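S.K.: Take a look and give me a structure for this.
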Amino acid sequence: MANTQHRMRILMISAEGPPLQRAGALVDVMDALPSALRTRGHEVSAVLPFYREIKETRALKKKDSGITVDVQVGDKVYTARYLEGRSAGGVQLFLIRCDEFFDRPGMYGERGKPYDDNAARFIFFCKAALELARRLTPQVQILHVHDWAAALVPVYVNALGLPFKTVLTIHHVADQGSFWGLDFALTNLPERFFTLRGIEFLGRLNFLKGGILYADRLTTVSEHYRREILTPAGSHGLDGVLRENAHRLSAIL
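M.R.: Next comes the predicted model:
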């Protein structure tokens, strides 16, 4: 168990979490886990995209953090602005604002159809979250990323040689962030990452596979789900990758 002698600065990176008002395991965990870590003496913040739904949430008081960063996605550059607030549980929240990507009716799509630019949207999110982590003081030690939308963060930490430890929690292995292979160019990563031993899977860019390969630790919310995703039936194709990395995979509960 952690104590004040081992207090850590942790940044949770997730596409979902409070103050979003929706039922789902990811939102529930993003509500409960930071509070649990804080009771153990750790300093925990969370970063999410500044979706339209959050923009319209009057209960959340938001202020400009004063941090602005230009983020490259492929051959284009987008500006990330960072807002700051606190969740109902008292956790420090950072919200990444880029209206071109996030000021939309849905988070991932509309009327059952994903947005065509989701690869670019969440490459931007991963890069912008990492730029925030590099600027926070005291220095962040652990980046705890959740599900596919944040899973490229450990890949960038590896590629850039950054001084963070990374943890990936897999909540829903069926959603992998699988995109056309041509979308790899949007990552601006060296070509060596788009291989069988990298973030390529069946000829496509696969965010979740990248996180599995490059995170220092892998977790699931339950032991039952940990066992399930190591099977062909429960892994949605990633059982081989997960079994190879099972020594780094544990259950939070």
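S.K.: C-alpha from now on. contacts and neighbour counts both.
M.R.: Will do.
S.K.: And for residue 31, the neighbour number?
M.R.: If you count neighbours by other CA atoms under 10 Å, residue 31 ends up with 18.
S.K.: Likewise for the one 5 residues further on?
M.R.: The number of residues packed near residue 36 is 12, by other CA under 10 Å.
S.K.: May I see the buried residues of the one helix or strand it maps to?
M.R.: In this structure, residue 36 is located in helix 25-39 according to DSSP states H and E. By neighbour count, and taking 16 or more other CA atoms under 10 Å as the criterion, the buried residues in helix 25-39 are 26-27, 29-31, 34-35, 37-38.
S.K.: List the residues that contact the closest residue to residue 235 other than its chain neighbours.
M.R.: Closest residue to residue 235 apart from its sequence neighbours, by CA to CA, 6 or more residues apart in numbering: residue 229 at 4.4 Å. Contact analysis of residue 229 by CA atoms under 8 Å, 6 or more residues apart in numbering lists 173, 235, 238-239, 242.
S.K.: what's the answer for residue 16, then?
M.R.: Taking CA under 8 Å, 6+ apart as the contact definition, residue 16 lies against 26-27, 30, 48.
S.K.: if you set the cut-off to 10 Å instead, what comes out?
M.R.: 22, 24-30, 47-49, 51, 107, 146-147, 149 (CA atoms under 10 Å, 6 or more residues apart in numbering).
S.K.: Then residue 137?
M.R.: Shown here is residue 137, whose contacts under the criterion CA under 10 Å, 6+ apart are residue 9.
S.K.: From residue 15, how far off is it?
M.R.: Shown here: residue 137 relative to residue 15, a distance of 23 Å by CA to CA, to the nearest Å.
S.K.: where along the stretch 1-150 of the chain do the strands fall?
M.R.: If DSSP state E, counting those that start in this stretch is used as the criterion, the strands of the stretch 1-150 of the chain fall at 9-13, 43-49, 63-73, 76-86, 92-97, 109-110, 113-114, 142-146.
S.K.: chain center to the last one, what's the gap?
M.R.: This means strand 142-146. In terms of CA atoms, centre = their mean, to the nearest Å, the centre of strand 142-146 is found 7 Å from the chain centre.
S.K.: please give me the structure for this one as well, since I'd like to look at both together:
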Amino acid sequence: MKKILFASSETQPLIKTGGLADVAGSLPIALTELGQDVRIIMPNYASIKDCDPGRYLCTVRVNNADVNLLETRLPNSNVIIWLVDYPAFFGHPGNPYNDESGNPWPDIGDRFALFCRIVVEVAMDRAYLDWKPDVVHCNDWQTGLVPALLSLEEYRPSTVFTIHNMAYQGIFPSNTYTLLNLPGQLWHTDGLEYHGMLSFIKGGLSYSDWITTVSPTYAQEIQTPEFGYGLEGLLGHRQHTLSGIINGIDNNAWDPQTDPKIAQTYSNRTLSKKVINKTALQARLGLPVTPELPMLSLIGRLVDQKGIDLVLSCLKEMAGMPLQFVLLGSGDTSIQVRLQDFARLYPDKISITIGYDENLAHQIEAGADMFLMPSRFEPCGLNQMYSQRYGTLPIVRKTGGLADTVVDTLPQSLANGSASGFVFKDAVPGALMETIKRALVLHANRPLWQKLQRNAMGKDFSWENSANQYLALYREI
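M.R.: Here you go, the predicted model:
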């Protein structure tokens, strides 16, 4: 049995801004179910919800600050969470990175430096908890100083650093280094210094025993200038201790056989019932109720990263075809306005819902025939996995986790039973449009389409699968 300290700036359902929270709320449970002793450590934000207030454990003094540690549990599990309680930093309304108005916290460097110091004290069993981990699993730049500070300790635990999105690096002016009172021996070009500035993420990339990212393809991509954001050289240098492990999905929350949020449950053996979800969705969204019409869908953030501009470029042509398109998401205001204009022009063809609605998300996954995910980059992605589980075939760009989880429908993959969606390479509207047309041709062939649906629904995207890969890695290091 391994003792694992899982350090994260956010954890679902306590507080969530992105995919990191999903991982922090799922992977520790899956590891516990494999017999491991896992503790999550995160800041005690004012905005935490859905959990019991923590009981006081102890007070730890770091860098002239007295910090309390509280203990609670991850809802619906036996996983212990230690909350780093320092109201001066974490006791304000807002999310982990921004205040209520959406502005970044001015003292964000101080906040996460303090958090990292506490993680180190806990990891070295200097926090009076009588528990010392074998592995400290750090996530994203907010925990990047942990492997760096631990590198100065004798008899330290092993460290794993997971990159969820290379675009966020935690870079601060050089004087921050002095202000944070960080050890001088870490300030050099192979350490925390990055072009004369302080880089939190470099602490994780330079000092951890192993680096992982959330898909094998993304692990390769971040070693290139396009995806490495200036750190591709360091990642290339560390390629022998860098690997990708695809995130899992919550099989209980996303299961068409038991999903209480959809109009009609179904399985890969009762695929004919899936259409009831389509007609219910058409009725809910005010589209003509026509069961035989192919329905394409998209759920996500309306930003450039997600390739939403490619979809916008294709919408006029799509509106002239026998299909319907439904979208749920929010993001860039100008994109929202353009999408709503299309919905007004083609009310029988296009439905746009701005915002996020968990029930509607499930109904779209169950009701649509195809799911568009033409991302420019996608470290892992979850919706393409949900879609396959619901027999809603994804149309994706060949990048990151999309490339690793969707098998393009080609003669060979059809023959060997692995085909589960449609993949295109170039981030241009023409490539997306061609792939949509290819999918529509196959959709007209019912027996073939159902074969593809069964292939997709039979895949194992469970957290248990991912947790076994992490456990093998912990044992190796």
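S.K.: From residue 152 of the second structure, how far off is the residue of the second structure most remote from its centre?
M.R.: Distance from the C-alpha centroid of the second structure peaks at residue 64, with 35.2 Å (CA atoms, centre = their mean). Applying CA to CA, the value for residue 64 of the second structure to residue 152 of the second structure is 20 Å.
S.K.: isn't residue 152 of the second structure right next to residue 182, touching?
M.R.: No: because the distance of 11.7 Å does not satisfy CA atoms under 10 Å, residue 152 of the second structure is recorded as not touching residue 182.
S.K.: Looking at the two, which has the bigger crowd around it?
M.R.: Between residue 152 of the second structure and residue 182, residue 182 has the larger neighbour count (other CA under 10 Å), namely 16 against 12.
S.K.: In the first structure, what sits opposite the more buried one in the alignment?
M.R.: With TM-score structural alignment as the matching criterion, the partner of residue 182 of the second structure in the first structure is residue 189.
S.K.: and if you look at residue 212 of the second structure?
M.R.: Across the alignment, which pairs residues by TM-score structural alignment, residue 212 of the second structure is matched by residue 219 of the first structure.
S.K.: how close does its match get to residue 99 of the first structure?
M.R.: Noted for residue 219 of the first structure: a distance of 32 Å to residue 99 of the first structure, by CA to CA.
S.K.: Give me the more crowded residue out of these two.
M.R.: Between residue 219 of the first structure and residue 99, counted using other CA under 10 Å, the more crowded position is residue 219 (22 against 15).
S.K.: and that one, that one's in a strand?
M.R.: Yes: secondary structure of residue 219 of the first structure, determined by DSSP: H, G, I helix; E, B strand; the rest coil: located in a strand.
S.K.: pretty sure it is touching residue 166, no?
M.R.: No: under the criterion of CA under 10 Å, residue 219 of the first structure makes no contact with residue 166, lying 11.0 Å away.
S.K.: Return the distance of the residue nearest in space to the middle of the first structure relative to residue 63 of the first structure.
M.R.: Against the mean C-alpha coordinate of the first structure, by CA atoms, centre = their mean, the closest residue is residue 150 at 2.2 Å. Applying CA to CA, the value for residue 150 of the first structure to residue 63 of the first structure is 24 Å.
S.K.: swap in residue 22 of the first structure?
M.R.: Summarising the geometry, the distance separating residue 22 of the first structure from residue 63 of the first structure, computed by CA to CA, is 24 Å.
S.K.: What ranges does the stretch 151-253 of the first structure have for its helices?
M.R.: Read by DSSP state H, counting those that start in this stretch, the stretch 151-253 of the first structure holds these helices, from start to end of the chain: 153-160, 207-214, 223-228, 232-235, 239-244.
S.K.: if I line the two up, what does residue 222 of the second structure land on in the first structure?
M.R.: Using TM-score structural alignment, the partner of residue 222 of the second structure in the first structure is residue 229.
S.K.: related to what we said a few turns ago, now the match of residue 182 of the second structure: closest residue in space that isn't a chain neighbour?
M.R.: residue 159 (7.4 Å).
S.K.: aligned partner of residue 105 of the second structure in the first structure?
M.R.: When the structures are aligned by TM-score structural alignment, the residue of the first structure matched to residue 105 of the second structure is residue 115.
S.K.: typo on my end, it should be residue 344 of the second structure
M.R.: Matched to the first structure by TM-score structural alignment, residue 344 of the second structure sits unpaired.
S.K.: Helix, strand, or coil at residue 297 of the second structure?
M.R.: Once three-state DSSP is applied, residue 297 of the second structure turns out strand.
S.K.: residues near it, how many?
M.R.: For residue 297 of the second structure, the tally of surrounding residues (other CA under 10 Å) stands at 24.
S.K.: and if you look at the one 5 residues further on?
M.R.: Residues lying near residue 302 of the second structure (other CA under 10 Å) number 22.
S.K.: Tell me the residue in the first structure aligned with it.
M.R.: With TM-score structural alignment as the criterion, residue 302 of the second structure matches nothing.
S.K.: who's in contact with residue 302 of the second structure?
M.R.: In this structure, residue 302 of the second structure makes contact with 308-309, 328-336, 339, 354, judged by CA under 10 Å, 6+ apart.
S.K.: Can you lay out those residues as a markdown table showing neighbour count and secondary structure?
M.R.: As requested, those are exported to a markdown table (neighbours: other CA atoms under 10 Å; DSSP: H, G, I helix; E, B strand; the rest coil):
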| residue | neighbour count | secondary structure |
| --- | --- | --- |
| 308 | 21 | helix |
| 309 | 19 | helix |
| 328 | 20 | strand |
| 329 | 18 | strand |
| 330 | 17 | strand |
| 331 | 14 | strand |
| 332 | 11 | coil |
| 333 | 11 | helix |
| 334 | 9 | helix |
| 335 | 17 | helix |
| 336 | 18 | helix |
| 339 | 22 | helix |
| 354 | 17 | strand |
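S.K.: Return the member of these nearest to residue 450 of the second structure.
M.R.: Distance to residue 450 of the second structure, by CA to CA, is smallest for residue 328 among these, at 25.6 Å.
S.K.: any idea how far the closest one is from residue 184 of the second structure?
M.R.: Counting by CA to CA, the separation of residue 328 of the second structure from residue 184 of the second structure is 49 Å.
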